[in-house]
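>>> with the sequence up front, the predicted model follows.
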Amino acid sequence: MTPKHAPIRRSLPWLLAGLSMIGPFSIDAVFPAFPLIAARFDVDEVALQQMISVYLLTYAVMSLFHGAISDAAGRKPVIVAGMLGYALASAGAALSTSYGMLLVCRGIQGACAGAGLVVGRAVIRDSLEGEAAQRLMSQVMMIFGVAPVIAPMVGAQLLGLGGWHGIFWLLTGFTLLLAAWLVWKLDETHPPARRSRFAVKPLLAGYIAFGRDRPFWPLLISSSVNFAGLFLFIASAPQIVRELLHLSAQGFPWLFVPVVIGLVSGAWLSGRLAGRRGVGFTVNLGYAVMVLACVLHVGLALVFPQPRLPWSMLPLVLHGVGVQLAFPTLTLLLLDRFPHKRGGISSVQAFASLLLNGAVAGVLSPLLSGSLLQLALGASVMTVAGVLSWGWYQRVTRVPRVPPPRDIELQAQIAEPR
């Protein structure tokens, strides 16, 4: 009996949902604590942004290896070890006596956090197929989409209880409980008979070989930058909420609720269009919506030099819809270039996207977060880069006028908000 036909525990959706929440909570829950951390360690806004970029950098690097390690050692040991490592890093962050120590702990958090999300998706593919996998992935997607809204509010509430330390102690306790639950309830879905030897050199050589495919680069760029424009606003949330909107720590939902509404709505619409309209239509529609959102971003920033609620935040809804319309189809096209190495190409795409987001958080956000107009122009440049890359791909190879491949579980996997 193969894992795909084995009984599935009722706890599996909740386990995977818990794993999916770690990433958003790691980034968004600490935003309300930025002023307290800055005062404690006497650092400026640029240094504070490194808490996000360091986390994303280590997350990106390890995303290249989590899947391959789980192919060799099994899914369950890698996920459990990742959660335990994350818990230790969170405790270290709470006990940090210097800003350097805090950044090191954030880097370890990033290196461990990806084990849950990356290997968790492999658990779904191991365990389920077809409509069952799609339903399970949709449930996990909803949790992933709601988590960014909950995280800043939880972080803001914890400031009154344990200061900024309380946020990291919460993450410590959550991942320790999750690790214990995984040990108890998670079944191994990748038995020894199906495992492969882990070797870094052949793995990296395979990744380098992807670059020899001509359509690879425009698809990789386009699928990576389309979220980066929206992430510029997410990474700049502390400055937008506190400095531009002049709100307290309770004001973060004004930014995150529109983002999540857009991402969840776009994911739903993308699923409705799958199989009904061609890939060219879906991607073009996604970029048209993103361009419209950028025009509104810039226009409202010019009309209202002092941001006004809710108008200044409403374009984020359209931006999120456009991102989720384009991203699934772009990723399907990228995966179709290497049908026998989908896991590898998925890791490369995740690495590129996370690396770019790290640069957005660590470099662009500190430079542009002084005004909504600067942020709007920065997001517009990245959106235009995505449009140009999509046009480059169309010139390199003719876009097929057929719906994306009917690979339901893969399509559900890549449609989740990031």
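In hand now; what should we look at?

>>> hey, let's count contacts and neighbours off CA atoms from now on
Noted.

>>> who touches stretch 158-169?
29-30, 32-33, 36-37, 90-91, 93-95, 155 (C-alpha atoms under 8 Å, 6 or more residues apart in numbering).

>>> and which of these is nearest to Phe144?
Ala29 (14.0 Å; C-alpha to C-alpha).

>>> give me the number of residues near that closest one?
24 (other C-alpha atoms under 10 Å).

>>> mind listing what it touches?
Ala29 sits next to 151-156, 167 when contact means C-alpha under 8 Å, 6+ apart.

>>> report the two of these separated the most.
Using C-alpha to C-alpha, the pair of those lying farthest apart is Met153 and Ile167, separated by 11.1 Å.

>>> use this one as the comparison:
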Amino acid sequence: MPTLTLTLILAGLAMVGPFAIDTFLPSFPAISEQFAVAPEVVQQLLSGFLLAFAAMSLFYGTLSDAFGRRRVILTSLVIFTAASIGAALSTTFGWLLAFRILQGLSAGSGMVVGQAIIRDKFSGPVAQRLIAQVMMVFGLAPAIAPIAGGYLQTHFGWQAAFVFMALIAAILLLACLRFLPESLPRASRSAFHPVHLARNYLAAIQDVRFLFGGLAVGFAFGGLGLYIASSSSFVIHILGLAETQFAWLFVPMVGGLVIGSAVGSKLSHRMPPGASIRLGFVCMAIASIANVVYNLAFPATVPWAVLPVMLYTFGLGLGLPGMSLMTLELVPAMRGMAASLLNFMQMLIFAIMSGVVAPLLFDSALKLALCVAACLLLSAGCWAIGSRRQASVAD
């Protein structure tokens, strides 16, 4: 199978989660009005999705280790398509929340199993470059989704966003049936035993290097997650823009991520992962400081309020592939399980940011900037602890 085709399919599968997260963000006010619930309650449509996404991420990798990568991906796409249709047809907020949770349970297979497929077929700099390329292509989803969602909301109502998600999943299902081969031979598969699975997870978590590496990935992404979770309030209320103007936030935010991933891909053969990770942290630190200083001195307006966000995501795209790869390499015998656990930590932190932290920041761009800086400090601290432990083990 050509590498380009594999990259496009894996990127498309990884896009399912971002599309499910971002497409309906411009519809928050309309959903709140239709079901007569507060904005904080509507926010649970996002945090509930993310919690389900995180929980199921623990199982996708191990299920693919046991039953094969392709079968798990195809099954999840069928469930996601059905859940999206159910969400579009929901007549109560309770049903909508239930279908959002079902979406969350089925949306993560492409992101988790896709990493395992890359590790099945490639290693070293080639794997790092492919992960960066997948991130670069999949990074288009968070830019496209809220823009499309804004126009769908304006012209057709909030239900159209979920019809859009169903169509994307159905197209991906057909593409996988036609083009995605199985990358894990039957002889290399491991039986699915819940007790054995729990022991493997416990062993991985007890590895300080893996635990703190995963937390570092989660907190670095959490800085981006705060802006995604707060985007409806940030764009409409703080920046004073319309539902169709989410591009002011998401295009620079995703543009930075795509450019950073592209630069990281080019540098993968010229510098070790550790160097690109350090460069990524430097960019994120400069962005966080600039963001706090700007919001202390000026009211948030475009484009100045979003430029530091673009630099932050550039650093994230530069450093995150190396961080993920180095963390996954700590568990080479169970790549699917390691990918599941890594994604679980990332999405659990995102869910906490969305459901607990973000609602506290809806009224202030400065609070948002300070919390992003705090996420970066936590990420850098966790990475330093994990790296120090890894160096001591090597010695």
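Ah, there it is. Here the structure is a predicted model, which is why all the values come from computation and not from measurement.

>>> save the contacts of Ala29 of the first structure as CSV, and put in distance to Gly362 of the first structure too.
Below are those laid out as CSV (distance: C-alpha to C-alpha, whole Å):
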residue, distance to Gly362 of the first structure
Ala151, 21
Pro152, 19
Met153, 23
Val154, 24
Gly155, 21
Ala156, 23
Ile167, 21
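
>>> without its sequence neighbours, what residue ends up closest to the equivalent of Ser288 of the second structure over in the first structure?
Alignment note (TM-score structural alignment): Ser288 of the second structure maps to Cys294 of the first structure. Closest residue to Cys294 of the first structure apart from its sequence neighbours, by C-alpha to C-alpha, 6 or more residues apart in numbering: Ser380 at 5.5 Å.

>>> again with His66 of the first structure
Excluding the flanking residues, the one nearest His66 of the first structure by C-alpha to C-alpha, 6+ apart is Ala115, at 5.8 Å.

>>> please tell me how far that neighbour sits from Val30 of the first structure.
Relative to Val30 of the first structure, Ala115 of the first structure is positioned 21 Å away (C-alpha to C-alpha, to the nearest Å).

>>> the two: which has the busier surroundings?
Neighbour totals were compared for Ala115 of the first structure and Val30, and Ala115 leads with 28 against 23 (other C-alpha under 10 Å).

>>> tell me who's in contact with that one.
So Ala115 of the first structure contacts 63, 66-67, 78-79, 82-83 (C-alpha under 8 Å, 6+ apart).

>>> now do Ser183 of the second structure
68-70, 117, 120-121.

>>> alignment lookup: it to the first structure.
In the first structure, Ser183 of the second structure lands on Thr189 (TM-score structural alignment).

>>> what secondary structure does that match sit in?
At Thr189 of the first structure the chain is in coil, as set by DSSP: H, G, I helix; E, B strand; the rest coil.

>>> list the buried residues of the lengthiest helix in the second structure.
Assignment by DSSP state H gives helix 365-394 as the longest helix of the second structure. Of the residues in helix 365-394 of the second structure, 365-380, 382-387, 389-390 count as buried by neighbour count, 16 or more other C-alpha atoms under 10 Å.

>>> skipping adjacent residues, who's closest to the aligned partner of Ala38 of the second structure in the first structure in space?
Matched to the first structure by TM-score structural alignment, Ala38 of the second structure sits across from Asp44. The shortest distance from Asp44 of the first structure to any non-neighbouring residue, by C-alpha to C-alpha, 6+ apart, is to Ala38 (6.3 Å).

>>> just the buried residues of the helix or strand encompassing that neighbour, please?
Assigned by DSSP states H and E, Ala38 of the first structure belongs to helix 34-41. For helix 34-41 of the first structure, a neighbour-count test (16+ other C-alpha under 10 Å) marks 34-35, 37 as buried.

>>> likewise for stretch 174-185 of the first structure?
175-176, 178-179, 182.

>>> what's the local residue count around Leu152 of the second structure?
Residue crowding around Leu152 of the second structure was assessed by other C-alpha under 10 Å; the count is 23.

>>> also Val257 of the first structure?
Residues near Val257 of the first structure, counting by other C-alpha under 10 Å: 20.

>>> where does the counterpart of it in the second structure sit: helix, strand or coil?
Counting by TM-score structural alignment, Val257 of the first structure lines up with Val251 in the second structure. Of the three states, Val251 of the second structure takes helix under three-state DSSP.

>>> so which strand or helix has the closest residue to Val251 of the second structure other than its chain neighbours?
Residue nearest to Val251 of the second structure in three dimensions, not counting chain neighbours: Ala143, with 5.1 Å by C-alpha to C-alpha, 6+ apart. Following DSSP H and E, the helix or strand that holds Ala143 of the second structure is helix 140-156.

>>> have a look at how far, on average, that helix is from the first structure.
Helix 140-156 of the second structure, aligned to the first structure and superposed, deviates on average by 1.5 Å (mean C-alpha distance after the TM-score superposition for the first structure).

>>> circling back to that earlier point, and the residue nearest to Val251 of the second structure, what pairs with it in the first structure?
Aligned partner of Ala143 of the second structure by TM-score structural alignment: Val149.
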